[in-house]
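Engineer: What would the 3D arrangement of this be:
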Amino acid sequence: MFHKEGHKIILVTFGIVVAAFLLIDSFVAVQWVRTTIMVVLLLFLILILQFFRNPKRRTALNELQVISPVDGKVVVIEEVEENEYFKDKRIQVSVFMSPVNVHVTRYPIGGKVVFSKYHPGKFLVAWHPKASEENERTTVVVENERYGKVLHRQIAGALAKRIVNYAKVDDVALQGGESGFIKFGSRVDLFLPLNSNIKVQLNQKVRGGESIIAEINE
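Structural biologist: Got it, this is the predicted structure:
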């Protein structure tokens, strides 16, 4: 199953590969050159299909837990000052996505969308310390009565030139439901209350919609 954001790109890529195969067969006489080009084109098509896959995830709904919004590797766990929305200290947990990860962004908690904003910006590599504040990004805050407010931020990277954000203020967010998509590699930052009990470690691989990032004790 492929994500709707990739349907046009997949169709165009498939058409280009088919056309290239026909041209290569007609105009490239050297067998090993023809075979090499065809293999490269097939690998490129497979990479595009891999990137836009949209596997089903089973989210165990829990208002006291924050789940990972994306697939990837945990690269940051630290207390920081969040300057856009909260303007106070929060625990930041960042998940880096490689081009081969699933790039669907999911709501980390269920509740009401209270903030959603797009920011144009740079395209620094996703692991750059200033990427969270200087790169193209979207910021979404969801609130529920039991956990409070959780901010997740989609951040474009050096390759990611398009961020798709579905969240609108006053939307009802379903935990694990789709909130957006990032095309071609990037990262997502979570900003959590200081009393959150973090359940992941640095360099741990997580699955969007399933892995528990944190929980809070009432």
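
Engineer: going forward, measure contacts and count neighbours with C-alpha atoms only.
Structural biologist: Fine.

Engineer: now the farthest one out in this protein, which residue is it?
Structural biologist: Taking C-alpha atoms, centre = their mean as the measure, the residue most remote from the mean C-alpha position of the chain is A29, 43.1 Å away.

Engineer: quick one: the strands in this protein?
Structural biologist: Secondary structure of the chain (DSSP state E): strands located at 65-67, 72-82, 88-97, 104-106, 111-119, 137-144, 148-156, 162-165, 172-173, 178-183, 186-192, 197-198, 205-206, 212-215.

Engineer: Not counting the last one itself, show me its contacts.
Structural biologist: It stands for strand 212-215. Strand 212-215 has contacts (C-alpha atoms under 8 Å, 6 or more residues apart in numbering) with L64, Q65, V66, I67, S68, S196, N197, I198, K199, V200.

Engineer: Selecting buried members of these in PyMOL, what would you type?
Structural biologist: Restricted to buried positions by 16 or more other C-alpha atoms under 10 Å, the PyMOL selection for those reads:
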select buried, resi 64+65+66+67+68+196+197+198+200
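
Engineer: With respect to L23, which of the contacts of strand 212-215 is nearest?
Structural biologist: Nearest to L23 among the contacts of strand 212-215 is S68, at 44.8 Å by C-alpha to C-alpha.

Engineer: who's in contact with the residue nearest to that closest one when sequence neighbours are not counted?
Structural biologist: In this structure, S68 finds its nearest non-sequential neighbour in G208, 4.8 Å apart by C-alpha to C-alpha, 6 or more residues apart in numbering. For G208, the contact set (C-alpha under 8 Å, 6+ apart) comprises R57, I67, S68, P69, V70, D71, V104, T105, R106, G176.

Engineer: What's the separation between G208 and P55?
Structural biologist: Noted for G208: a distance of 10 Å to P55, by C-alpha to C-alpha, to the nearest Å.

Engineer: Would you do the same for the sequence below? I want to compare the two.
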Amino acid sequence: MTIHREGYKILLVALFLVLAINHAVFRWLSWPDWADYTVLGVTVFFFLVILQFFRNPIFTVSKNPKQILAPVDGKVVVIENTHEGEYFKDERIQVSIFMSPVNVHVNRTPVGGVVSYFKYHAGKYLVAWHPKSSTENERTTTVVKMENGVEVLFRQIAGALAKRICWYIKEGDAIEQGAEFGFIKFGSRVDIFLPVGTKIVAELNQVTKGGRTVIAEWS
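Structural biologist: Okay, here's the model as predicted:
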């Protein structure tokens, strides 16, 4: 387990605030001891909450071109046929995974191949489970073309608390299945759009692990 690079600056600021607040409380305020230690406990808890949000587990990805892996840790909240209007402009199977603030927020590619399309969209900050968040919230859309010619679209979506989407890919990049491609800060959602007929093995409300849980399989 390591700390993700997106958390370095935020954690330094948080640590400075914790130290500054407790220095002021213990040195300048004439409070009872129990009040001093209550402030210490609350501020340390605050720092640990932020620290756990940026944890980055280390593991080996079991690559399989016949499987689609979960892009993030979270819970499956949508499995349905829907019209994908940005790139494919036809019917696709949508699988959506919601991440709470306590989940690991590293984003991983569900399949390997070449990035054939990428676009960032500015937008709103509706709650991540809102039906319109997929088309109205701040988001990125990535399409990866696999060696067999099949294209898979996945979309980072900001939520009510997520005010920054980070990505590390661009069109033309070759990426491996399970590789890190982005990060969304403080709660969010990722949608995957698969060809109709793809065998979905995930279930609604299933807990997923990014880069490890199998979402779907090619027949």
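
Engineer: TM-score of the superposition?
Structural biologist: The TM-score (TM-score structural alignment, normalised by the length of the first structure) is 0.97; 217 aligned residues with a C-alpha RMSD of 1.0 Å.

Engineer: quick one on the thing from earlier: list buried residues within the contacts of G208 of the first structure.
Structural biologist: Buried among these by 16+ other C-alpha under 10 Å: I67, S68, P69, V70, D71, V104, T105, R106, G176.

Engineer: any idea what the third one aligns with in the second structure?
Structural biologist: Taking TM-score structural alignment, the alignment pairs P69 of the first structure with P71 from the second structure.

Engineer: mind checking how far that match is from F47 of the second structure?
Structural biologist: Distance, P71 of the second structure to F47 of the second structure, using C-alpha to C-alpha: 27 Å.

Engineer: repeat for V25 of the second structure
Structural biologist: For V25 of the second structure, the distance to F47 of the second structure equals 17 Å [C-alpha to C-alpha].

Engineer: same deal with S116 of the second structure?
Structural biologist: For S116 of the second structure, the distance to F47 of the second structure - C-alpha to C-alpha - is 40 Å.

Engineer: before we move on, what about H4 of the second structure?
Structural biologist: On the measure of C-alpha to C-alpha, H4 of the second structure and F47 of the second structure end up 15 Å apart.

Engineer: again with V78 of the second structure
Structural biologist: Distance from V78 of the second structure to F47 of the second structure, by C-alpha to C-alpha: 33 Å.

Engineer: A24 of the second structure now?
Structural biologist: Look at A24 of the second structure and F47 of the second structure: by C-alpha to C-alpha, they are 17 Å apart.

Engineer: Same check on V196 of the second structure?
Structural biologist: Distance of V196 of the second structure to F47 of the second structure, given as C-alpha to C-alpha: 45 Å.

Engineer: Tell me, how many residues neighbour V74 of the first structure?
Structural biologist: 23 (other C-alpha atoms under 10 Å).

Engineer: what's near enough to touch it?
Structural biologist: Contacts for V74 of the first structure (C-alpha under 8 Å, 6+ apart) come out as V93, S94, V95, F96, V200, Q201, L202, N203, Q204, K205, V206.

Engineer: So which of those wins on neighbours?
Structural biologist: Result: V95 is most packed of these (other C-alpha under 10 Å), 28 neighbours.

Engineer: Just list the residues touching the residue most central in space within the second structure, thanks.
Structural biologist: Central residue of the second structure (C-alpha atoms, centre = their mean): H105, 4.1 Å from the mean position. Applying C-alpha under 8 Å, 6+ apart to H105 of the second structure gives the contacts F53, F54, V72, D73, M99, F183, I184, K185, F186, G187.

Engineer: let's see 6 Å
Structural biologist: F183 (C-alpha atoms under 6 Å, 6 or more residues apart in numbering).

Engineer: And the one 3 residues further on, by the same measure?
Structural biologist: For R108 of the second structure, the contacting residues are P71, G178, A179, E180, F181, by C-alpha under 6 Å, 6+ apart.

Engineer: Let's see that with 8 Å instead.
Structural biologist: For R108 of the second structure, the contact set (C-alpha under 8 Å, 6+ apart) comprises A70, P71, V72, Q177, G178, A179, E180, F181, G182, G210, G211.

Engineer: before we move on, what about I175 of the second structure?
Structural biologist: Per C-alpha under 8 Å, 6+ apart, neighbours of I175 of the second structure: T109, G112, G113, V114, V115.

Engineer: go with 6 Å
Structural biologist: By C-alpha under 6 Å, 6+ apart, the residues touching I175 of the second structure are G112, G113.

Engineer: Just tell me what it corresponds to in the first structure.
Structural biologist: Checking TM-score structural alignment: I175 of the second structure goes with A173.

Engineer: And its match, how far from F191 of the first structure?
Structural biologist: Counting by C-alpha to C-alpha, the gap from A173 of the first structure to F191 of the first structure is 17 Å.
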